[in-house]
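Engineer: kindly return the folded structure for what I paste below:
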Amino acid sequence: MTNISDKGAYNIVTSLTKCTNLLTLILDFWDNSIGAESNFDLGSALSKLNNLQTLKLDLRYNCINAEGLLELGNGLARCTNLTTLTLYIQQNIIGNKSVEYLGSALQNCAKLQNLSLDIFNFDDQDENSLEPAAISNCKNIQNLTLNIWQKSIGLQGAQVLGLTLAKFTNLSVLTLNLQINKIGDKGLSCLASGFVNCANLSNLTLNLADNQIGAQGASELGFALPNCKNLQNLALNLDANHVGSIGILDLSSALIKCLKLQNLKLELLQNNLGLQGTSHLGSSLLKCSNLLFLEIKLGFNTINLINQSKLRTRILKMKRLLQIQLSWSLE
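Structural biologist: Here you go, the predicted model:
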């Protein structure tokens, strides 16, 4: 939908109030000059959809303020049968108080199992504005996706996020997109300590590109991963960091201990791995006994063509693999 403005949004959400038996609702209001008034109407409409189980709202690039989000939150709070929620609301004018409104609303959604959020404010000078903490009471969540791009959350933000994740003991699927956030080694350590207690975690996606992570951070992550005893699928993006040969040694050695790992995707562009680092990686992968699918990106790691060929030959010896992708480019 495009250019519907407040009036158009009002007409749409008003019609929803008649759909009392609606189970699934998807609304895409991206870039429509929608303001607080429309969110008041939307919140009111949602409060009447008592049977709603799945809701996806895309409200990005509008003019929603804190008052508008408050009204939306009030509506969400009444959707007590909600099990799946996807909410995109960045690029509005909602301010830090939005966190409290959203958190209060989600606390009432006791049946919520699948949650996907684009984090829209993250003021590292105000601990009350750290939005991951706002969802910490949603303890029945099994599938969680948080997109926190280019917010410079730093160490404090990573600490809050780690403490929040530790409360989600029922998690089976976790996706964290944290690229360009300056969390550093200590931040990654805090983050890893959060999901280390998620015993049911089977799918983990971590996008940590360009986060000033070095060997110590990679080692801390490596220490945490084997504690996820049921981990089967791992996608790890550490592009544009400083992992180095020592960091990749510890990280790849940890992968051997992930005994149920079947699907592995590693993106390690620009990490100064060198010959020694890639050699360690190759040796460790050979020992991942249950691995079936493997994708690795190793561009810009000062590896010459001869050693690239050696690594490829080593990986191709893994006869159990059903699919292999090995790339030395930026693609």
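
Engineer: contacts and neighbour counts: CA atoms only from here.
Structural biologist: Fine.

Engineer: and the contacts of the strand or helix carrying residue 144?
Structural biologist: If you go by DSSP states H and E, residue 144 is part of strand 143-147. By C-alpha atoms under 8 Å, 6 or more residues apart in numbering, the residues outside strand 143-147 that reach it are 113-119, 171-178.

Engineer: same question, stretch 97-112
Structural biologist: 66, 69-70, 73-74, 76-85, 121, 128-131, 134-135, 137-138, 140-141.

Engineer: circling back: which single one of the contacts of strand 143-147 is nearest to residue 239?
Structural biologist: Comparing the contacts of strand 143-147 against residue 239 with C-alpha to C-alpha picks out residue 178 as the nearest, at 11.8 Å.

Engineer: quick one more, to check against the first:
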Amino acid sequence: MNINCLSQLNNPENPNNTFQLKVNLSKKKIGVQSCSLFADFLINFINLKELFLDVKSNNLDEEGMEILGQGISQCQNLISLNIDLQSNNLDNSASEKIISLISNCQNLQILIANLSQNFTSSIGSHLANCSNIKTLNLNLSLNNIGDVESSHLGLEISNIKQLTSLILNLSGNKIGHQGISQMTTQLSKCQLLNTLYLQLLSNKIGDQGVTKLAKNLTYFPSLSSIYLDLRWNNIGDQGSVALGQDLANCQNLKVITLELRWNDIGDKGFSVLGQGCTKCKFLNSLSLDLSSNKIGYLNNSSITFNLGECQNLKQLNLNLSVNKIGDQAILVLCKGIAQCVSLQKLILDLSTNNIENLGAQYLGQELVNCQNLNILTAHLQWNNIVDAGAYILIENVLQNKKIKNLTLDLKQNTIEDQVFLKISQLLRKNSSLNALCLFIGNQNITSQIRSKLVKMKKLVNLVL
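Structural biologist: Now for the predicted structure:
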């Protein structure tokens, strides 16, 4: 059942047979009286399993939060709660009040709470009373949280003994190296935690903080999936090296996602980070975003990237856009990628680098050796590739008959229209592709190419 206005809170239809309820009251200027109306409305739904409540941007006070919490606490069969409290000027007292009441829902297993853009840094220790809670998704971004507050938050969350999945958004706060160290030390006490998402964009962590964070990751006993968003934290090579060295000791990791753009990371930081990830022998998905750093600024020959030890790696997403990676580094990268014998999906963003024809040729030649590759996406826009390089790249890629889904972005290079027409002839002869996305940046030639490709034998999806 979906509720989008207060007038719908009067006569519920079939409340005993309603298991999922979505209520959107955002920006409705609701107050205490409306909260009471909603709480009374919820009494009718004794079998409710899932509740989504959006009350963001309403300037609710502590009294309103208490009434909402009391209403939700009546739903004793509730398993999943998604509550959006963003931009309500809540302080710690108001936030802890509603969380304490929600904790009375003893069957709750999934809690998603958006407390962004308030004045809160705490959820209290009440969630420890929810003995069945396994998944916690908590958004505390833009709340002026510092080291002391983040440490306390880690302690509060560590009390949730059955927690297996944690998504914690702390972007746009003031957390430094001490705060991230103390918080992750506390979180490592969650013995069953296997999935950890930490969004720490735009804090004050620095290389010292990342070093402590990386070391603490090795103390999580059950961790198998890690997502770290460390954009705009000035971690540099030192932080990236520490992260790589300690990730190598997280032997149970199967999924690694690292967002590290805008961090002044150079060749050494990138190389050691890559080497560390490859030491995780069970790794099957790796995503590294190192765009807008300083890779290749000094000496491309110092770049290494050997994925030969990742025998189980099936998905690789590597974003190196807006660096200065040249042709020789492309060869090193692609040789390393080709050693992933199980690789099925590759997304490679090399836009805005110094890639010329030789680099494009290396890319095509090495990708032929990825014998299990089904999906290939290559972003090569804003480079120095000209006619021959583009043609050789695609000619080589098409030799890999395992590739069924191909996306190539070649915009903003210096490639003549006639070369694209020749490329379309190559593509038309291919009998393996099911899906093709080709971006060339010239609308006039695009229509001509489309007319040549629409009759490809197995092609079911074409984007030009």
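
Engineer: how many neighbours does the counterpart of residue 233 of structure 1 in structure 2 have?
Structural biologist: Taking TM-score structural alignment for the superposition, residue 233 of structure 1 sits opposite residue 315 in structure 2. Residue 315 of structure 2 has 21 neighbours, counted by other C-alpha atoms under 10 Å.

Engineer: roughly how far apart are residue 315 of structure 2 and residue 146 of structure 2?
Structural biologist: Noted for residue 315 of structure 2: a distance of 36 Å to residue 146 of structure 2, by C-alpha to C-alpha, to the nearest Å.

Engineer: same deal with residue 323 of structure 2?
Structural biologist: Counting by C-alpha to C-alpha, the gap from residue 323 of structure 2 to residue 146 of structure 2 is 32 Å.

Engineer: compare those two (neighbour count), which wins?
Structural biologist: A direct count of neighbours by other C-alpha under 10 Å for residue 323 of structure 2 and residue 146 places residue 323 higher, at 21 against 18.

Engineer: which residues are in contact with the more buried one?
Structural biologist: Contacts of residue 323 of structure 2 (C-alpha under 8 Å, 6+ apart): 291-297, 352-353.

Engineer: can you show me which of those residues carry over to structure 1?
Structural biologist: Checking these against structure 1 (both residues aligned by TM-score structural alignment, their matches' C-alpha atoms under 8 Å), the contacts still present are 291-296, 352-353.

Engineer: from those residues, which single one is nearest residue 275 of structure 2?
Structural biologist: residue 295 (15.4 Å).

Engineer: what's the counterpart of the closest one in structure 1?
Structural biologist: Using TM-score structural alignment, the partner of residue 295 of structure 2 in structure 1 is residue 213.

Engineer: so that match makes contact with residue 242?
Structural biologist: Yes. Using C-alpha atoms under 8 Å as the test, residue 213 of structure 1 is close enough to residue 242 to be in contact (5.7 Å).

Engineer: still on that earlier bit, just the buried ones from the contacts of strand 143-147 of structure 1?
Structural biologist: With burial judged by 16 or more other C-alpha atoms under 10 Å, the buried subset of the contacts of strand 143-147 of structure 1 is 113-119, 171-178.

Engineer: and of the residues you listed, the nearest to residue 34 of structure 1?
Structural biologist: Nearest member of these to residue 34 of structure 1, counting by C-alpha to C-alpha, is residue 118, at 18.1 Å.
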